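*Asks:* please find the sequence and the predicted model below.
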Amino acid sequence: MSLLQSARAIAHTLLSHYQGQITDKVLLSVIEKASAINIVEGQTFDKQELFEILRADIGIGKGEITILSDKVEPWLNDEKVNINFELWNRYKLYIFKNDPSFPVNDLDDFTDKILDKCVNPKNPGIWDRRGMVVGHVQSGKTSNYIGLINKATDAGYKVIIVIAGTISSLRRQTQERIDSGYIGRNSSAFIQTGQNRLVGVGTYKSGTDIYSLTSSYYKSGDEGDFSQSVANRLNIPIGKNPVVFVIKKNKSILENLIDWFSKNENTREVDGTPKLFDVPALIIDDEADAASVNASRDINDIKTINRLIRTLLNIFNRNTFIGYTATPYANLFISQVYDEEQTTIVKGRTYKIGEDLFPRDFIINIKAPTNYIGAAKIFGYENINSEFTNEPLDIFRGISDYDPPFFSTINRTNKDVLPENLPPSLESAIKSFILVCAVRRVRGHKNKHNSMLIHVARLVRWIDRVAYLVNKKTREYKNAIESEDITLLGELKAIYEEDFLPTTKNVLDNLDYTDIRIKEHTWDEIKKELKKAVSKIEVRSVHGTRSTANLEYHNIEEIDYNRYENGLSVIAVGGTRLSRGITLEGLSISYFIRTSRMYDSLMQMGRWFGYRTGYVDLCRLYTTNQIFEWFNHITMATEEMRNDFDEMTITHQRPKDFLLKVRNHHGLLTITSLNKLYFSREIEISFSGKNPQTTCLLKTKSAIQNNFNALKTLIATIGFPTKENRVENKGRTRYLFYPNTNIDALCSFIDAYEIEQPSIRNATLSEYIRKQSRENKIKEWSICIISNTDERVFIDYNGKTPRNERKTNETLSTYELTHNDEVITMGCIVRNQQIERKSEFYWISKQQIDQTSDRYFDLSKDKDYSKMTYAEIKAQRQAEKKGLLLIYGLDERGTPSVNNGIPIVGYSLHFPRIDDEIKVSYTATINKGFDEEVMIDDDNPETENE
């Protein structure tokens, strides 16, 4: 640890005890104290740099936690005086030592709240608790549940079982994290040789010995997962010292563990099934949406993994089960109906299967801190309750040149047609990765890990061939850089100056937290580091095959960052093993073209989510426009689902109420596999309190003309409003307002509107509006056509101009509406396409079409809405039972390949919250494209070995 890092750690320790507001004066005082404590003869550190680092650290907005629970009595606060939190305290010290800026206090608070929802392990009798923790992809949930199991063990839980995904490498990675953060010794060394090799928290004193019956050991035939022979050899008594198991979701492993527990001396037969008595167990299901959910439409036809996890839980007469996931859609559809007498046979013995895994007792939603780079920041969705809209970070790069040599869909007819070369976009991505490695060296990250992800297929032969071609091209670039090839250096310089520098400016302009490590650098600075940067890069083929026989590319060694103290720079080519759970350290460049049939799978594939301190501006996501648009849709649906969750916590609703909410959500129609929806493909849709907006508008000439015609037809039907309902500004029309308008005309406009946005379904919207109006659930509907009255506007032609450099220097674009020989000139609203990409859609982020001042135009005029929050405005809309349709004519300039001379029409609907709404039914179908993914990808020997 450098002197600066040491001073930072000391400063954070001092700040953690400070109760008041942390001002610059406080920071300067703390720095002086840290400087006095942190004295090393002959060494100094830059106090101004530390000041800037600390300001950035404390400027990061903390995450928050919200909870839905069903009659769970709190116990932890009263019990704390009787608990010695020695394991938690050493884990806290360990985290702090590794990263002084880590929000340990937040983790302490979060894990307290989760533990409080678990059963007090000292409670007598029989108890069973089911819950779920919803985080974000790559947001630190492993740190969270390691903190939880430390506290749970301090409180008295004796058996900890972590079910760590379906992939062996992910299980080992989790085991290593638990070795360091919980056990305190190398599990492999202990199990193989009996050595007590201390790691992580083991360097801090503790009076509790924790034993692991699994390890991170790895060789052919022994992957360190649970083995009855190993467990019997170690002969660790269950129920005395804490015992932890880190296992894979695998039929054989689960059966062996069930069989082993059933032979324990404390196990006896009760009502025809083995029960292990008086051993409080905490079972964590990591990636709880993967494999754990019963993917069967018949509740009596229970799939293997689901059946075995339920059987394992049912062995313990005292257990708490918590599923951790970032994509909880499938879990919320789990049936709460089950046959109490249903049994299964494991290794010749009969067991009752027990209740399904629905989180009946509690669901906890963890919001990520502001420095988390998640879907909302990448795909341009903002919380609809927010008063402001931030643009997405400019890191997406659309690709369309991959087919050929790759295929959009790999199927039985083309699976043997392996690529002979790489598409130019992938070559550009590799060059960008070389630049990233060089820039990070300039920023002082010489010993940090750098990773690039390439995900094009699941077939081993394809992964192998692509890795071979990528390695060949990377070597070519290495040789060219070492020989100072003018052509390649010129290409790298062009990418850096035309892409990297503008993106850094954009990120600095739009990032909602301070990162002093992000800086602009000259090409000469970068060029000096290219040789050293590229020399460290290696290509790994990640598919699980252990033999290089029949492979073209032989570097299949598992990626183990712990072995590289000076940093590993790796290009990882793979499929499933890269798409769920595994963390790629220092991931910056992602090249991703493989689709998924389910949105939850697609979101989990987002390995580019996470914390990118000091280099988020260098990150790039190369993918197709279609995949980007799918991600945008699932992001919108997920964020709205989280908003619903938060609102339901205020009214103290239960997990089963949230289940109903999700099932009725208009944005979640094709989220998960329909096999996981027990009940029916028929789903009831709700728009209560929602704000559907057209954010993905077709750019074809026919669609633009059709939607403009729909607006003109609406005007022909309802005419122009009376003079008092025409609002002017600067002598120009600003609003055309139609209070208490004709419902049929409004619905006809929606029905005629052409759109392919997944969350907008015209027939469903108009049917819902008509149903609420017939039953007087919505008192009246109004229409407001919005015009722009600015004299001059800013058009961002390349999508990359930083906000602080924007100038209104273009003439306002206008269009005309006509009725009965009267002509009204309307100004086009400027909603530039945010990111330069060749797409069939005019793409704008959620809420950008909709301005705050427009949302309350129809509401009573006796309130100052400019001082109200969006939540308060929604409450007022609910009270007045009013619905509003806002229509915008959008400026086509700044949108590539569009030049029709007419506006691109978009709209936004505002529904009031309706307590007793009349829902509409929708027959769910899998989106076109999802069901096209070749079936040979599933359970086929040609695909990756898990």
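*Replies:* That came through, no problem. Remember, it's a predicted structure, so these values are computed and weren't measured experimentally.
*Asks:* contacts, neighbours, all on C-alpha from now
*Replies:* OK.
*Asks:* how much space between Tyr768 and Ser688?
*Replies:* As judged by C-alpha to C-alpha, to the nearest Å, Tyr768 and Ser688 stand 10 Å apart.
*Asks:* which parts of the helix or strand that Val534 is a member of are buried?
*Replies:* Assessed by DSSP states H and E, Val534 sits inside helix 523-535. Neighbour-count burial for helix 523-535 flags 526-527, 529-534 (criterion: 16 or more other C-alpha atoms under 10 Å).
*Asks:* now stretch 859-871: buried residues?
*Replies:* Residues of stretch 859-871 classed as buried by neighbour count (16+ other C-alpha under 10 Å): 859, 865, 870.
*Asks:* end to end, how far does it reach?
*Replies:* With C-alpha to C-alpha as the measure, the first residue of stretch 859-871 is 14 Å from its last.
*Asks:* let me see the contact set for the residue nearest the centre of the chain.
*Replies:* In the chain, the C-alpha nearest the mean C-alpha coordinate belongs to Val137, at 3.7 Å (C-alpha atoms, centre = their mean). With contact taken as C-alpha atoms under 8 Å, 6 or more residues apart in numbering, Val137 is in contact with 326, 374, 603-604, 606-607, 609-610.
*Asks:* out of the residues you listed, who's nearest Cys118?
*Replies:* Ala326 (20.0 Å; C-alpha to C-alpha).
*Asks:* residues near the closest one, how many?
*Replies:* Using other C-alpha atoms under 10 Å, Ala326 has 23 neighbouring residues.
*Asks:* same question for the one 10 residues further on.
*Replies:* Using other C-alpha under 10 Å, the number of residues around Gln336 comes to 13.
*Asks:* quick one: contacts for Thr825?
*Replies:* Counting by C-alpha under 8 Å, 6+ apart, Thr825 has contacts 732-733, 814-817.
*Asks:* can we see that at 7 Å?
*Replies:* With contacts defined as C-alpha atoms under 7 Å, 6 or more residues apart in numbering, Thr825 is in contact with 814-817.
*Asks:* wasn't it part of a strand?
*Replies:* Yes - under DSSP: H, G, I helix; E, B strand; the rest coil, Thr825 falls within a strand.
*Asks:* try it against this one:
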Amino acid sequence: MTTPFTEAHLAALAAMDKLGRPADLVGMAADHAKWIDGDITVDANALLDYLTTAGVNDPLWSQLRTQTVVWDAAVGPGWADSTPANTQQRRAVITRRLNLDEPTTQLLNTKIPVAGIELPTVIAREWTPWYTDEIRRHRSYYWNHYIDHLQRNGWAPDARASLDIATDRVVERLTDPTQPEAYKAKGLVVGYVQSGKTANFTGVLAKAIDAGYRLIIVLTGTTDLLRAQTQRRLDMELVGRENILAGIDENDPLATDGLDYQLDKDWIGRRFLEHGTLPRRAGRPNIHRLTTQRGDYKSLQQGIIALDFPRRDEDRPIYDPANLFTTDARLAVVKKNASVLTKLVADLRKSAARTEDLPVLIVDDESDQASVNTSNPKKWQEDQKHRTSINRLIAQLLGMLPRAQYIGYTATPFANVFIDPNDAEDIFPNDFLISLARTPGYMGSADFHDLDSNDDARNFANSNEKAHIRILPPAPSEDDHDLREAMDAYVLAGAIKLYRRENGQGEFRHHTMLVHENMKTAVHREQAERIRRLWDMSGYYTSTAHERLRILFERDHLKVMQARSDGAPVPDDFAALAPYLAKTIAQIGESGNPVLVVNSDKIEGEDLDFDQNPVWRILVGGNKLARGFTVEGLTVSYYRRVTKQGDTLMQMGRWFGYRKGYRDLVRLYVTKELYDAFEAVCRDEEYFRSELRRYSEWVDGRPQVTPAQVPPLVAQHLPWLKPTATNKMYNARLTERRSPGRGIEPTAYPILPNDIADNVETMLPLIETATQRARFKLSKARDYPAYIGLLPHAALISALDALRWADNDNFAPDLRWLKTLTPQQIEDWAIIVPQLTDQSPTSKILGNGPFSLHKRQRRRSPYFGAISDPKHRLAADRIAGVDSSIVDPDADAWRGPGRGSVMLYPVFEGNEPLIHGDEATPGSLVICFRITAPPSTQPRNGRLITFVTQDSRRPTKAIVDAS
């Protein structure tokens, strides 16, 4: 409950929100206090006293945190005096404009440190900005209600601020719904698997309706389960209670008969968003639903009037503000099914006269599924393009709605960016591609791998793999030992959740395990029977089972919890956990059946409804659980299904998501082949996102790349695992990648001994150069020995050009760039051979040395994991003129204008290197390297990429970015 003092300051912050900038907090609060309670004292001392004693959940602290984070991250606001976002300089402007005294400023900066919210990455064409601060402030009815709903449901201020920023980046790239010229903007928003994309597009819909979009079409996945889940989410968080009732008296049983949610526990508990009145009565548009949770889109027939948008002024088009802001919005949540979409297209065609001037927004969830045209161009007749059914219907929607905007949402964007950008009717994101930031608390693919670790002493604390991954044999054992262990891990995790709940951790409503071995629905029933038999045979109520669980607990769960519980309660021993086991086993087998089959056809057993019921079950499934659908409470996954498409594989990672309070309990039982495949596609994904970040900065007021130039940024780290299906891939090839001041570390070294030996010979000029001794800093207190020498640029290029590779494309774009560097940009290279100080093996290399040999392994053949030690990079980067936080006199002595650095690592695989006498066998020693070019190699035009791609209008011509 708020006090008058709190209300006055909250009112001041609300006024600042409408102003769009920070202002005198105490002064504005004092003005509001006169209207609230003239007897309260509002001054700087009172504010400091209040904030010093208020708790973390205090409403004033909460709102102040939200506003501060938004101001911190705002991009280029006029009030910010040109300070960069998320910096102390920006924060100083904020506290100065808030007119806070020094003690209050210090308290605010301590309690609300600069969050450093990662901003979305935007690749876009030039566009005319229209989504102004004034529109954001004055047309924010649905957005304000949505964000307030999220706050009431526990969303942290940082998360709300991040969502506000991300949704702004999307909406501002759409076309102004009131502009006279019709323009179809098409874009793609890339999130992470199960990372909150629905929350983002719900916010985008709220802001779009506020801005003037009046027909909203949401294309969901291909299953009824996912469509119903999406409809309910939008109804609950956007549409709201009043729009659903549409004037019906909810206390009249006859009037509400057949209402979607009359038996819904969240509806009965009034957890659906409430606007307080019908929005139309507040001067805002109502939202009319063309679909319900129970029913997909149906032909309107005589109800076609539902698509009628009345105009206040018949002489003006609908998009004119005089009409647009006095008409209501329509919402259709539609499954991507040809029959359903055909009905929608037919009704819109009948209503063409009503909708041709209508601002329309189409959101395509899981846009790389079904929406992409996968017909083979080689089979097309001349000048006649064939489309798959869903793609054809989406193209028809876009064609008949001149003011339609299209936004695809996906976590796996490769199929979308490989679409022909010159197909005007297709869904290629011509106008913008936005990569959403990873949000706090999210557990994604990188959290299950040690991507850049070469630490041999890995443990539960420093290794994601040791903490979460349990490798399965290639084929299931006859006695299902591994599956039973996974079930035991699931039972233990459930008991730990109950223990944590009783010890103040919070509620764990759902607790699920996923078994995914096959996509065929006929197999799922057999798998479920196998699990039921195994459950019955496991004797969970017996002392034998308890002993088995105790061993697993002490060997696995206890050690991981001790390393990674992050403050969550941890049982001291198995005896402390034992009382919770019986309750866990009873809850899992509550109906006499611990297993539910969830496949593309149906759900066998009880209803799987995470919204209505607590679900503590083992789920067996395939495609239905492989994309879009959120498996709540997922803690243990047993996964064996193989696929050769990276995006398909990533979408099947249902273990990604938010695991608040039980992150340390998550286990993935998976084969080594599949684990390596997930690591490869994780690297593909991270590479794509990092490349987008590199090229998102504009140069000379223009974008470095546009969405049509994005395909070359897609990588493939595993030869047999393509980014997406062959029938979705667009022909594009990266030719040159420029990396001034950034380390280049190729990993695709040859496997054949003859090729490896030839590379040793090729790198001999570099090895012979490094003869002088040096000691470089590992940290302020520690250093390491190295050999070093200088090599002219031409000699380095000659050696690198002669190297052999297992994958030529791994290094070729970098080498092409290095070859273009001029004497004015680069003079020579410092060749550094780091030496180890422990008892690691050493040997001579073709008579030179001896040198330390470094053990590395290929995480996926032929690719090594990380080669260079991050601590060694400090000196190498400092020599190349790249800033380092560690002062290093020896490194400074080797610095020079136009000088880069090359770190050499003689690498052996296996347990021991092959050494005869004091000389390593050349065919057993891989000479790996990391190159850092100096800042002087920065291209004058600022561009970092050139490429070759194909234009479908001229299929035999190569289009080269000559600049």
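*Replies:* Nice, I can see it. If you're wondering where the values come from, they're calculated on a predicted model, not measured in any experiment.
*Asks:* TM-score for this pair?
*Replies:* Once superposed, chain against chain, the TM-score is 0.72 (TM-score structural alignment, normalised by the length of structure 1); 780 aligned residues with a C-alpha RMSD of 4.7 Å.
*Asks:* in helices, which of the buried residues of stretch 859-871 of structure 1 fall?
*Replies:* Tyr870 (DSSP state H).
*Asks:* ranges for the helices of the stretch 51-200 of structure 1?
*Replies:* Ranges of helices in the stretch 51-200 of structure 1, per DSSP state H, counting those that start in this stretch, are 76-79, 86-98, 104-117, 141-155, 168-178, 187-193.
*Asks:* looking at structure 2, name the residue matched to the residue nearest to the centre of structure 1.
*Replies:* Residue pairing (TM-score structural alignment): Val137 of structure 1 is matched to Val193 of structure 2.
*Asks:* regarding structure 1, what is its longest helix?
*Replies:* Assigned via DSSP H, structure 1 shows its longest helix as helix 625-650.
*Asks:* where in structure 2 does it fall?
*Replies:* Using TM-score structural alignment, helix 625-650 of structure 1 lines up with residues 672-697 of structure 2.
*Asks:* buried sites along the matching stretch?
*Replies:* Of all the residues in stretch 672-697 of structure 2, those buried under the rule 16+ other C-alpha under 10 Å are 672-689, 691-692, 695-697.
*Asks:* what helix or strand is the alignment partner in structure 2 of Ile571 of structure 1 on?
*Replies:* In structure 2, Ile571 of structure 1 lines up with Ile618, judged by TM-score structural alignment. Element membership of Ile618 of structure 2 [criterion: DSSP H and E] is strand 616-621.
*Asks:* show me what that strand is packed against.
*Replies:* Judged by 3 or more C-alpha pairs under 7 Å, 6 or more residues apart in numbering; DSSP states H and E, strand 616-621 of structure 2 is in contact with strand 511-516, helix 521-537, helix 581-588, strand 595-598.
*Asks:* now render the ones you listed as a markdown table, adding distance to Ala182 of structure 2.
*Replies:* Formatted as a markdown table, those follow (distance: least, C-alpha to C-alpha, whole Å):
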| stretch | distance to Ala182 of structure 2 |
| --- | --- |
| strand 511-516 | 47 |
| helix 521-537 | 46 |
| helix 581-588 | 56 |
| strand 595-598 | 44 |
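*Asks:* burial of the closest residue to Val615 of structure 2 other than its chain neighbours, as a residue count?
*Replies:* In space, and not counting its chain neighbours, Val615 of structure 2 is closest to His510: 4.9 Å by C-alpha to C-alpha, 6 or more residues apart in numbering. Residues lying near His510 of structure 2 (other C-alpha under 10 Å) number 17.
*Asks:* kindly report the same for the one 4 residues further on.
*Replies:* Using other C-alpha under 10 Å as the criterion, Leu514 of structure 2 is surrounded by 27 other residues.
*Asks:* need the counterpart of Ser773 of structure 1 in structure 2.
*Replies:* Checking TM-score structural alignment: Ser773 of structure 1 goes with Lys819.
*Asks:* which secondary structure elements does the helix or strand hosting its match sit against?
*Replies:* Using DSSP H and E, Lys819 of structure 2 falls within helix 812-820. Packing partners of helix 812-820 of structure 2 (3+ C-alpha pairs under 7 Å, 6+ apart): strand 732-737.
*Asks:* contacting residues around the strand it packs on?
*Replies:* For strand 732-737 of structure 2, contacts defined as C-alpha under 7 Å, 6+ apart pick out 711-712, 813-814, 816-817, 944-950.
*Asks:* run the angle between that strand and helix 812-820 for me.
*Replies:* Angle of strand 732-737 of structure 2 versus helix 812-820, following axes from the mean of the first three to the mean of the last three C-alpha atoms, to 10 degrees, is 40 degrees.
*Asks:* chain center to strand 732-737 of structure 2: distance?
*Replies:* Mean-position distance between strand 732-737 of structure 2 and its chain equals 25 Å (C-alpha atoms, centre = their mean, to the nearest Å).
*Asks:* right, and the residue nearest to Val615 of structure 2 touches Gln612 too?
*Replies:* No - if you go by C-alpha atoms under 7 Å, His510 of structure 2 and Gln612 don't touch, sitting 11.0 Å apart.
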